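S.K.: Sharing a sequence plus its predicted fold:
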Amino acid sequence: MSSPSFQTILSGERQDVASRLLRLGLSALEPVYAGMMSLRNLGYDFSWLPTHAAPMPVISVGNITTGGTGKTPVVAWLTEALQTRGHQPALLSRGYKSLDETGNDEFRVLQLLCPGVPHLQCRDRVAGVQRLQQESAPSVVVLDDAFQHRRLKRDLDIVLIDATNPWGYGHVLPRGLLREPLRGLKRADAVLITRCDLVTSSNIASIQATLVRYTSSPVMRTRFLPLGLRSVDGTRRAIDDVTEIQTGSPHAFCGIGNPAAFASTLRQFLGRDVDVVPFPDHYHYQPSDFDRLQQANPHTSIWLTTLKDLVKLPDQAFGETPVLAIDIGIEFLDPPEPLLQLLPQTSCTTK
C-alpha cells in the first residue's frame, strides 16, 4: 500500500487506463473502510467498546496516515525529554513485520537511539503494558504508532503530520493513505508537522488552516536534521571523515514509507543529489538484492541508507564497499514548550 509505484497510482500521477480503473475500484471501497473506522471510533467515544487503563502514564506517538512521518526520531527525542525530567520510560510497540525475536526495524533503531530503555514489542498493547510493569516498573510508557489503538487508554496523544503529504492524497484507505477520517484529529493532544523544510510556507499555512478545523490542540512545526553517519556496528562517523563520500561516487537505497523524503535529506546533508533505489516499506533484504544493486552500480564508492535499513543488514552486505546510515534528529521550528508542558510530572508514577 505504501510502495512508491503504488503511490503514483493513488496520487493520480499515473493516468493510464489501468491506473484509472484501479482508482475507481478503490474509491468504491473507501466509504466502507471509512464507515467502519467511524463506527469503531464512536464505540470508543461512547464507551461501547472497553478500554483499559495502565498503572502508569501512557504517551502515544502516532499518525493519521500510513507511511513514514518520522515517528522514530520523535520517540527518541521524547524518551530523552522524559529522562531529563527524571522519568524512567519504557517503549511499547506492535512489532509490525518483525521476522524474529530480534524485533522489527523500528525496534532495532530505538535500541540504538535509546540505549538502556526497556522496549517491548507486543501486538496486544494492554498485555504489553502489564508485562512492562512486571518486568521494569517504568514511570511512563511511550507507545510507538498507536493513535488508532484505542483499547489502551493514554494520557497524551501526539500526532505527526508529514508536510510533504499531510492528508494521504485526500482519501481514506484503500483509495488514499488516511487511516481514518480527519475528524479523528480531535483526539490529538498535540500535533507535530514534520519535514516543514521540504515544503513552502504557503503549504504549511494550508496545513495549519486544515488542522484548526479539527483540533484546538497546540501545533508545532518541526524538521529533521542529519546529525552524522553510523556504521553497521553503530559507530558514529562525521561526514568529513568519509572520503568515499567526498571524492567518490555514493549511491543510496531505502525501504521506508517516504523514500522521496530520504532523497531530500541526502541532498540537504551532502549538498548534491544522490540516486536512491527504493524498496517497499519494512523490506527484508536478501543477498540477491545486494548483488543486484552492485551490478547496477559497479562504480559505487559507498552505499548510504537509513538507520531502519542499516539495522537489518548483515556485515559486509556489499563486500568491500562500505555502507553507512544517515543519523537523523528532530529540530523544533516553534518553541516545544506547549508539548513539554503536557508531559507527566515525575511524581505521577501511578494514576
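M.R.: Right, received. Where do you want to start? Numbering: from 1, shown residues only.
S.K.: C-alpha from now on. contacts and neighbour counts both.
M.R.: Will do.
S.K.: Distance from stretch 65-74 to the middle of the chain?
M.R.: 2 Å (Cα atoms, centre = their mean, to the nearest Å).
S.K.: Likewise for stretch 342-351?
M.R.: 25 Å.
S.K.: end-to-end on that stretch?
M.R.: 16 Å (Cα to Cα, to the nearest Å).
S.K.: list the buried ones in it?
M.R.: Residues of stretch 342-351 classed as buried by neighbour count (16 or more other Cα atoms under 10 Å): 343-344, 349.
S.K.: List the buried residues for the helix or strand where Val75 lies?
M.R.: According to DSSP states H and E, Val75 maps onto helix 71-84. Residues of helix 71-84 classed as buried: 71-80, 82 (neighbour count, 16+ other Cα under 10 Å).
S.K.: Could you identify the helix or strand that succeeds that helix?
M.R.: Next along from helix 71-84, by DSSP H and E: strand 89-93.
S.K.: what does stretch 72-81 rub up against?
M.R.: For stretch 72-81, the external contacting residues (Cα atoms under 8 Å, 6 or more residues apart in numbering) are 61, 89, 106, 109-110, 113-114, 142, 144, 328-330.
S.K.: what angle do the helix holding Val75 and strand 89-93 make?
M.R.: 160 degrees (axes from the mean of the first three to the mean of the last three Cα atoms, to 10 degrees).
S.K.: if we can go back for a sec, put together JSON lines for the buried residues of helix 71-84, with distance to Leu178 on each row.
M.R.: Compiled in JSON lines, these are given as follows (distance: Cα to Cα, whole Å):
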{"residue": "Lys71", "distance to Leu178": "16"}
{"residue": "Thr72", "distance to Leu178": "19"}
{"residue": "Pro73", "distance to Leu178": "22"}
{"residue": "Val74", "distance to Leu178": "20"}
{"residue": "Val75", "distance to Leu178": "21"}
{"residue": "Ala76", "distance to Leu178": "25"}
{"residue": "Trp77", "distance to Leu178": "25"}
{"residue": "Leu78", "distance to Leu178": "25"}
{"residue": "Thr79", "distance to Leu178": "27"}
{"residue": "Glu80", "distance to Leu178": "30"}
{"residue": "Leu82", "distance to Leu178": "30"}
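S.K.: Pick the one among the residues you listed closest to Met220.
M.R.: Val74 (12.6 Å; Cα to Cα).
S.K.: what's the spacing between the closest one and Pro314?
M.R.: 27 Å.
S.K.: now swap in Ile158 and tell me
M.R.: On the measure of Cα to Cα, Ile158 and Pro314 end up 34 Å apart.
S.K.: which of these two has more neighbours?
M.R.: Ile158 (23 against 12; other Cα atoms under 10 Å).
S.K.: which residues sit in contact with the more buried one?
M.R.: Contacts for Ile158 were tallied using Cα under 8 Å, 6+ apart; they are 59-62, 147, 188-192.
S.K.: next, the one to line up against it:
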Amino acid sequence: MSLVERIWWRPHAAPGETALLAPLVLAEGLFRVGAAARGALYDRGLLAQARAGVPVVSIGNVAVGGAGKTPAAIAVASRLAARGRRVAVLSRGYGASRADPRVVSDGVRTLLGADEAGDEPALLARRLPGVAVLCGPRRAALAAMAVATLGADALVLDDGFQHRALARDLDVVVLDAANPFGNGHLLPRGPNREPRGAIRRAGLVWLSRVDGADAAALTALRALALDATGRAPVESRHAPVDVVDGTLGRSLGLGALRGERVIAVSGLARPGAFLGTLAGLGAEVVAERAFPDHHRFTERELDDVLRAAEAARARVVMTEKDAVRLAPARAAEPRLCAVRIDAELVRGEAVLAEVLDAALTVHAGSSRSAG
C-alpha cells in the first residue's frame, strides 16, 4: 500500500498528511463533476441500460477495495442457488491477462485459472460449486452470454454499483463498518468513487466487519442505512471457516495455526484485518509482507518469503484470494497455507431474504427457475 493510500484510509489524518494530498484537490473536483454528470445521464435515461430479462442483483460499494464485496457476493449467490435458481456471477476480472468476455466456470467445471480470469472470479468459481462465473469488462455482454448459453435465470453482478450499463433489480452496497469512507474524499484525494449520498440508489446496505467497529460508529451507520434505503442493514463479520493448504484443495482445520509462528503474506487493499484474523486463530505473526491489491507474486518474492520462513521456523500464510494466484508448483509448497473466510451474518438475515425474494418476484412471470 502506497503512502497516499495509507492516508486515504485515515479518517483523522494528521495535518502534515492532509497537506500531502492538497495537490489533488483539483483532480478530486474534476472527478466529482464527472461522476455526477455520468450519474445524472443514467438517472434521466439519457444513457441506456441493457436488460438481462432475468433478475440481477448487484453487489458493490462506494469506496475502492477492501470492503468485503467478494464474501458478500458468495453469500448472495449461495442463497439464490438455494432457492433453485441457476445462478451466474458476472465479474470484471480485474488483473486478468485477457479482456474478452469469457466463462470462468460453467457451474460444473472450472475452465480458467486466476491468470486468465483474475483472482476474484477464480476464487468465486472455487467457492460456488453449481454456480457459473463469467468475466469481462462489459457486464451486459456477460449477462446475455450467461442467459443464452448457460441458461442462467438469476445474475449476481460483482462490484457493480458504479457499472450502471446493466440494469439491476437490487443494488446491495457493502460498507466496511470499521472504516467505511476513509478520509471522506473522492478519488484521487481519497478512496471514494462516489459521495456517500450515492447510497440512496441502493436497495440494501450491507455492513461488513461489524465486530471491528465501535458501538457509536455502528449506530451511526445503521441510521445512515435506514435513512438511505428505508430498511435496516444486513450486518456480517469476516469469519474464518477453515485453514487450507496452498493448493486450496485440502483442509487443515481451523486449529492448524494455533501456537504456530507465521509470516503473513497478502496482496490486499487493506491487510490489517487479515492480521487480526490470524491473531484470532492463535497464530504468532513474526513478520508481514504486504503487497498492493491483486498483486501477482514473482518467483523472487516467493523465494524471499520462503527463505525468511525457514530462517524464522515459521509457516507462510495467505488469504484464499492471494493463494488462488499462485502457480500450481508454488501452491504445493508444504510451508504455505491459506485462510478461508466467509461473511457470517450476525444481523439482518430476514431483511436479506426479503429483498432477494422481491428481486426474484419482479421476473416471476418469465422465470425459468427450477424451484
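M.R.: Arrived safely, thanks for sending. Predicted model, so just to flag it, every value in this text is computed and none were measured.
S.K.: re the thing from before, after superposing, tell me the mean distance of the helix holding Val75 of the first structure to the second structure.
M.R.: Superposing on the second structure and averaging over aligned pairs (mean Cα distance after the TM-score superposition for the first structure), helix 71-84 of the first structure comes out at 1.3 Å.
S.K.: Now do the helices in the stretch 101-250 of the second structure.
M.R.: Secondary structure of the stretch 101-250 of the second structure, counting by DSSP state H, counting those that start in this stretch: helices at 114-117, 119-127, 139-150, 215-229.
S.K.: Out of those, which is closest to Leu21 of the second structure?
M.R.: Leu21 of the second structure sits nearest to helix 215-229 of all the helices of the stretch 101-250 of the second structure, at 25.3 Å, using Cα to Cα.
S.K.: Assign Ala264 of the second structure to helix, strand or coil.
M.R.: Per DSSP: H, G, I helix; E, B strand; the rest coil, the local secondary structure of Ala264 of the second structure is strand.
S.K.: Give the aligned equivalent of it in the first structure.
M.R.: Using TM-score structural alignment, the partner of Ala264 of the second structure in the first structure is Ala252.
S.K.: Isn't its match up against Asp309?
M.R.: No. Counting by Cα atoms under 8 Å, Ala252 of the first structure does not reach Asp309; the two are 10.9 Å apart.
S.K.: before we move on, the earlier item: what's the separation between the match of Ala264 of the second structure and Pro118 of the first structure?
M.R.: With distances taken as Cα to Cα, Ala252 of the first structure is found 32 Å from Pro118 of the first structure.
S.K.: One more: Gly168 of the first structure?
M.R.: 33 Å.
S.K.: These two: who's more crowded?
M.R.: Remark: of Gly168 of the first structure and Pro118, Gly168 carries more neighbours, 23 against 18, as counted by other Cα under 10 Å.
S.K.: Please give me every residue in contact with that one.
M.R.: Here Gly168 of the first structure is in contact with 65-66, 176-178 (criterion: Cα under 8 Å, 6+ apart).
S.K.: ok, now Gln130 of the first structure?
M.R.: Gln130 of the first structure neighbours (Cα under 8 Å, 6+ apart): Ala54.
S.K.: That one maps to what in the second structure?
M.R.: For Gln130 of the first structure, the residue aligned by TM-score structural alignment is Ala144.
S.K.: Now do its match against Arg102 of the second structure, distance only.
M.R.: Ala144 of the second structure is 12 Å from Arg102 of the second structure, by Cα to Cα.
S.K.: do Ala312 of the second structure as well
M.R.: Counting by Cα to Cα - Ala312 of the second structure and Arg102 of the second structure are separated by 43 Å.
S.K.: next one: Leu155 of the second structure
M.R.: Taking Cα to Cα, one finds Leu155 of the second structure at 15 Å from Arg102 of the second structure.
S.K.: same deal with Ala264 of the second structure?
M.R.: From Ala264 of the second structure over to Arg102 of the second structure (counting by Cα to Cα), the distance is 33 Å.
S.K.: what do you get for Leu47 of the second structure?
M.R.: Distance from Leu47 of the second structure to Arg102 of the second structure, by Cα to Cα: 25 Å.
S.K.: Compare these two and say which is more crowded by neighbours.
M.R.: With neighbours defined as other Cα under 10 Å, Leu47 of the second structure and Arg102 compare such that Arg102 has more, 20 against 14.
S.K.: ok, that one - contacts?
M.R.: By Cα under 8 Å, 6+ apart, the residues touching Arg102 of the second structure are 134-136, 142.
S.K.: let's see it at 10 Å
M.R.: Arg102 of the second structure makes contact with 93, 111-112, 116-117, 133-136, 141-142, 145-146, according to Cα atoms under 10 Å, 6 or more residues apart in numbering.
S.K.: do Lys71 of the first structure as well
M.R.: Shown in contact with Lys71 of the first structure (Cα under 10 Å, 6+ apart): 61-63, 77, 106, 144-145, 158-161, 194.
S.K.: rewinding a little: what do Ala252 and Asp309 of the first structure both touch?
M.R.: Taking Cα under 10 Å, 6+ apart as the contact rule, Ala252 of the first structure and Asp309 both touch 324-325.
S.K.: Identify the residue spatially nearest to Phe318 of the first structure, adjacent ones excluded.
M.R.: Phe290 (6.1 Å; Cα to Cα, 6 or more residues apart in numbering).
S.K.: Which position in the second structure pairs with Leu182 of the first structure?
M.R.: Per TM-score structural alignment, the equivalent position to Leu182 of the first structure in the second structure is Arg196.
S.K.: how about Pro129 of the second structure, what's its match in the first structure?
M.R.: Pro129 of the second structure maps onto Pro115 in the first structure, by TM-score structural alignment.
S.K.: same question, Thr229 of the second structure
M.R.: So Thr229 of the second structure corresponds to Thr215, using TM-score structural alignment.
S.K.: likewise Asp303 of the second structure?
M.R.: In the first structure, the residue matched to Asp303 of the second structure (TM-score structural alignment) is Asp291.
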